[in-house]
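> Sequence isn't available, so here's the structure alone:
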């Protein structure tokens, strides 16, 4: 039977979308096929939250199946035929969704201007008719801890009295200073888990793009990243420049008549200098600067939005203050912030247990990515990112910080890093930024590197220049325990990334070589491919080492290792130097690690296809169900992983380096933001396997 959970509230303004998004994240970690159902919807336009869920979680559900009825249709139906007929219609539409999915997330009504009497009772009845567990959300905005506690108790009793299976209660939008007090007052006061989430200003702040849509503004300057910035404050310009500039606040939208060129240029110049960074400039009265001024503005602050409206400052202000930020597919940063908030303050394991989320047995790419984030967060580590001015790295850092995945250090000239982050609308407040050129660590690292490479003729003077390179500096941070791992390669070559690791960190005890694996996330399982990135033509001893390392990496990331030593022949059917190498490597694995399941030589089809395995290697414990596939050389491995990635639509996570004493990982220079996020999470998890060092702040 399809399980379902109904997220509902008691009134408007509870910020319930944060909880709905968080629950969806929780469900998709463990269930392959999750559907969405919203009983009542306003109008015919697209549902912002569903579009976000569909985009973020790659849902295959068509929009027309998500909604039951419009509020107008529901009101008319209830008036004409009664509540029972209304409920019956909605139940029928819910089950049409439930038949197609393993779990359904139900989004309760929003109490916004409906004509329906007793909306709370309707939500309760629908939850009961759907057979859904209920998560009740209460808004705590502008309330004291005592009043929030009373409202939470009343909300629980309201739904429980109506027969609902209330599994948790969430108080959202609590004043940050009161969150702990609210959490303490709720603890033990109700027979279900209670969670308190603080108000997060950036979630209620509209983006510049949302302001453009709402006001019907014309965009004169600005790129997509600029339009995605949050307008956290509004500063209205009327004073002279010396009085106006000190009034600017971080992330503000400057509102000024379009003929005040001095304020426009001054605000953008202040943004360019980073004092402070602004969201953009809104020009009123349908006045626009000339082309020369606009060209200057574009050079002063590339990407920063300059928008224009026909109205005056007063009516524009009235509209601006009525706009509230919303979660949507067009603003993924808000989604990351919301998820970080949810995961910091909700015991997701306890909640999953309460709503009886049972794993599907399959491991989809999304489930694997969720697992990486969850595990990396479980024991916090610091990862250094040498490419601190690269846009993709900054965007990945934004996701990692918002999701509270790990601590980050970015390398690069600090003003340049923070300026570019501000231009992208990214807040690096939680990250450390170090400039290797000016850092006091440079002298210390030069001495360490000179000593380590003295046998190669390295001197302190030469080392002083070498360690200023971001890859060497980041590697030395890891070596010296100032960071737990490093991820680089978005703009640097593989050699530039891993050479310092070979020279400084060196191989782990028991490892002959450094090798790599890719996690290949197929539709229903995760396979481990090694080595596809480092060793061109390993000999039998090295191949055995790669297999043992790959098995250890698989185990570390929850993949039960069953090793297939790949070749162009299976068993004893072939001969020749290449096959003999694989056969010898297989024997060495069995000698060194008799506890591991390994088969070889074996062809790829016999390794992964049970029917082929039954013919070629009947009775094998590995054939047909291999999870770790070891390629005989780099040519075969690299081409195979790319063929599977492109042709089968697999998500390739890696390369993940193995065999080093401390984790350093390389990125493809074509890496996407999500690839960088995954690799940083993997690096943090690898570091959890190391003895944590006593870190001091550089």
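That came through, no problem. From a predicted model like this one, the values you see are computed outputs, not experimental measurements. Numbers count the residues shown, from 1 in each chain.
> Please count neighbours and contacts with C-alpha atoms only from this point.
Noted.
> Now for the nearest residue to residue 277 once chain neighbours are set aside, how many residues are close by?
Spatial nearest neighbour of residue 277, excluding adjacent residues (C-alpha to C-alpha, 6 or more residues apart in numbering): residue 271 at 4.3 Å. Using other C-alpha atoms under 10 Å, residue 271 is surrounded by 24 other residues.
> doesn't residue 265 make contact with residue 271?
No: with contact defined as C-alpha atoms under 8 Å, residue 271 does not reach residue 265; the gap is 9.8 Å.
> Kindly indicate whether the residue positioned nearest the centre of the chain is helix, strand or coil.
Against the mean C-alpha coordinate of the chain, by C-alpha atoms, centre = their mean, the closest residue is residue 399 at 5.2 Å. Secondary structure assignment for residue 399 (DSSP: H, G, I helix; E, B strand; the rest coil): helix.
> Following the chain onward from the host helix or strand of residue 295, which element is next?
Taking DSSP states H and E as the criterion, residue 295 maps to helix 291-300. Moving toward the C-terminus from helix 291-300, the next helix or strand (DSSP H and E) is strand 306-308.
> Counting by contacts, list what that following strand packs against.
Strand 306-308 makes packing contacts with strand 218-221, strand 280-284 when contacts are defined by 3 or more C-alpha pairs under 8 Å, 6 or more residues apart in numbering; DSSP states H and E.
> Mean neighbour count, those: which tops it?
With neighbours taken as mean count of other C-alpha atoms under 10 Å, the helices and strands packed on strand 306-308 reach their highest mean count in strand 280-284, at a mean of 27.
> Now do that one: distance to the chain's middle.
Relative to the centre of its chain, strand 280-284 is centred 32 Å away, using C-alpha atoms, centre = their mean, to the nearest Å.
> Can you list the neighbours in contact with that strand?
Here strand 280-284 makes contact (C-alpha atoms under 8 Å, 6 or more residues apart in numbering) with 208, 226, 231, 252-258, 264, 267, 304-313, 316.
> Just the buried ones from those?
208, 226, 231, 252-258, 264, 267, 304-311, 313, 316 (16 or more other C-alpha atoms under 10 Å).
> Please, where are all the strands along the stretch 1-150 of the chain?
Secondary structure of the stretch 1-150 of the chain (DSSP state E, counting those that start in this stretch): strands at 3-9, 34-41, 67-70, 103-107, 133-139.
> ok, second structure coming up, stack it against the first:
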């Protein structure tokens, strides 16, 4: 272990765990080997819940921090004057957690008003670990002067802002609404942003000027994490548990999130505007009109968070039958024994911390925190700024950075599909690519409104009805050798995939991403007809970037070629190796088979053996070996016995499968069984970048595929 950062909260409600894990993510994105430890447990939930910090570190980051010391035991040791033995336990625990890490992030205890021994524990742990101290503060209801004083007082516990070990503070929840302003009104939406005046979102530079505590050269503002209401949105199932509600219709209760609460004690016309994506409708159980209106919204594609029927009242069976089709859309419906006002009050008092089992939300929180922290300065201070590996977070970070630098225009033919619209908005806001949605503008805006998606002003929407005519003659010219006529071309251009591909063929856009609702054939066929393969490629193939816990690797071909011959398999290996290198992965290419080396015979293994020979002959600059069994390619201990002289075995980064059956089955088995994120498929061998999506793709998958496509476009334009 080379360097330790001890992270301490200045008070309650600072989001200490979120900041700690976000800091781990930020350093991981730089390629730093980073570990996490929570030396002493501090439970705020029920006793049977897992310790939140270590559980989330394991579930989101794949780390294995040691089990924390119980707080009650730590209290007993302090009371008995056994502070030194307790600190020995803390050191042992953190060393176990750190293993071979370059940097260790240690989460301290949150100060609680009636437990005055906690500051002493934090101070003793930081000293025992010889750690640099980073404070975490949130303004909450404090004035700016009070925030400054709170930071200064917390720093004094560790030696003050002048101490060389107290290096700075991370400000969380910047711009959050004042908690005292969020009063529940029986006829108002208590969490609607329109009713809450949020604080001003200030930058690190702003705080450096405003807060006197940061005007010392030795104490820095290390990050200013802006308040994001979407990151405090609980699942509807969390709301049901908090209310002790009975479930009438479960629907998608575990997936939907509460972004706003509308308390319906008004007439229908006065509350219709609140029925939007993520809204939780709270209404008396005898307001059948509200339930029916919510059902109509659901049937019109509005993903409400759910409906809470209060007063322990259930609608009659005739009304429930009318709502049956809406229930099948996934709309959660529950009943609360509390009245409407009391239900709303209880909802407003929900803990905004991320529950231990809400992994998806924690991932988003960590990414948000990581983007706001000056991790590079911290890595430089620890003298570990060099990238040592391309971890999954580092790979995703690299994708975003390279895509931003590429600044390419990407066409999305499925422009009215909700996930695609949301991904385009994200990419536009983050500068990942200039996205072009192909679809009727009115329909795109309607879908965006029902899904509560804010479309950036710079997001381009192209109406296919108006754009189509421009591409008829060029398409006839491209396909005249196939006998294509203008009427035939016009008919084919009715398909937005074909229209988008023609836009790419004529350089009106730089890349294309499709497949959220279309099949792979519908995406690839127009590309083969209109874009065609590169001169140096005999075929189009695909790869997936598999984000394994320790590193990102490449799998190919898992989506396109059913049974390539030896020549084609060699081409796939070369394409995959070049793609890996282009995306920052050092290619060590393993040609996968059921046999390793010369031990097996049969036509299948001979094909792999011949493909390996051809690929090596064509590209002596690439490290290629095969045939190798998967375990020999991936596991050093197996490689030592099965292929001891191989430069690839045991450390392969590119896995080339002998056929589509093997490749597709393997990637899906690894993805699902090991809960691994896969990005792709990314197509190889085309003159211009066209990429296919899985029809089950998440918004995040689409965002990263757009980033991949933008990077490919930049690489092709430079080659």
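Perfect, I can see it now. What you see is a predicted model; the values in this text were computed from it and never measured.
> May I have the TM-score of the superposed chains?
For this chain pair, the superposition-based TM-score is 0.79 by TM-score structural alignment, normalised by the length of structure 1; 679 aligned residues with a C-alpha RMSD of 4.8 Å.
> Mark which of the buried ones among the contacts of strand 280-284 of structure 1 are part of strands, please.
Taking DSSP state E, the ones among those that sit in strands are 252-257, 306-308.
> ranges for the strands of the stretch 451-600 of structure 2?
So, for the stretch 451-600 of structure 2 - with DSSP E, counting those that start in this stretch - the strands run 460-462, 511-514, 541-547, 552-556, 588-592.
> distance from the first one to structure 1 after superposition?
Once superposed with structure 1, the aligned residues differ from strand 460-462 of structure 2 by a mean of 8.4 Å; criterion: mean C-alpha distance after the TM-score superposition for structure 1.
> what does that strand rub up against?
In contact with strand 460-462 of structure 2 (C-alpha under 8 Å, 6+ apart) are residues 415, 434-441.
> Quick check: the farthest pair among those residues?
Using C-alpha to C-alpha, the contacts of strand 460-462 of structure 2 span at most 18.4 Å, a distance reached by 434 and 440.
> How much space separates the residue nearest to the centre of structure 1 from residue 49 of structure 1?
Taking C-alpha to C-alpha, to the nearest Å as the measure, residue 399 of structure 1 and residue 49 of structure 1 are separated by 19 Å.
> Next, the contact list for the residue nearest to the centre of structure 1, please.
With contacts defined as C-alpha under 8 Å, 6+ apart, residue 399 of structure 1 is in contact with 333, 336, 677.
> out of the residues you listed, which are inside helices?
The helices, defined by DSSP state H, take in 333, 336, 677 from the contacts of residue 399 of structure 1.
> Output those residues in CSV, with neighbour count appended to each entry.
CSV is the format used below for these (neighbours: other C-alpha atoms under 10 Å):
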residue, neighbour count
333, 23
336, 19
677, 24
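> want to try a markdown table for the residues you listed, with distance to residue 584 of structure 1 as columns?
Shown next, in a markdown table, are those (distance: C-alpha to C-alpha, whole Å):
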| residue | distance to residue 584 of structure 1 |
| --- | --- |
| 333 | 51 |
| 336 | 49 |
| 677 | 38 |
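> Of these, which is the nearest to residue 636 of structure 1?
Using C-alpha to C-alpha, those come closest to residue 636 of structure 1 at residue 677, 27.3 Å.
> can you pull the contacts of the closest one?
By C-alpha under 8 Å, 6+ apart, the contact set of residue 677 of structure 1 is 396-397, 399-400.
> if you set the cut-off to 6 Å instead, what comes out?
Residues near residue 677 of structure 1 by C-alpha atoms under 6 Å, 6 or more residues apart in numbering: residue 396.
> Check the one 5 residues further on too.
Residue 682 of structure 1 makes contact with no residue, according to C-alpha under 6 Å, 6+ apart.
> Surely it is within a strand?
No: under three-state DSSP, residue 682 of structure 1 sits outside any strand and is assigned helix.
> what do we get in structure 2 for it?
Using TM-score structural alignment, the equivalent of residue 682 of structure 1 in structure 2 is residue 708.
> which strand in structure 1 runs the most residues?
strand 165-174.
> Now do the helices in the stretch 1-150 of structure 1.
With DSSP state H, counting those that start in this stretch as the criterion, the stretch 1-150 of structure 1 has helices at 16-30, 48-56, 71-81, 83-98, 119-130, 145-161.
> Dump those helices into CSV; add mean neighbour count as well.
Shown next, in CSV, are those (neighbours: other C-alpha under 10 Å):
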stretch, mean neighbour count
helix 16-30, 22
helix 48-56, 18
helix 71-81, 16
helix 83-98, 17
helix 119-130, 20
helix 145-161, 18
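> Quick check: which of the ones you listed is nearest to residue 370 of structure 1?
helix 16-30 (5.6 Å).
> hmm, who's touching the closest one?
Residues contacting helix 16-30 of structure 1 (C-alpha under 6 Å, 6+ apart): 338-339, 342, 359, 367, 370.
> change it to 8 Å
7-9, 34, 49, 53, 57, 103, 105, 107, 137, 172, 327, 335, 338-339, 342-343, 348, 352, 357-360, 366-368, 370-371.
> Over to stretch 83-98 of structure 1?
For stretch 83-98 of structure 1, using C-alpha under 8 Å, 6+ apart, the contacting residues are 2, 35-37, 39, 65-66, 68-69, 74, 77-78, 104, 126, 129-130.
> Would you tell me which one of the residues you listed comes nearest to residue 423 of structure 1?
Residue 423 of structure 1 has its nearest neighbour among the contacts of stretch 83-98 of structure 1 in residue 36, at 35.8 Å by C-alpha to C-alpha.
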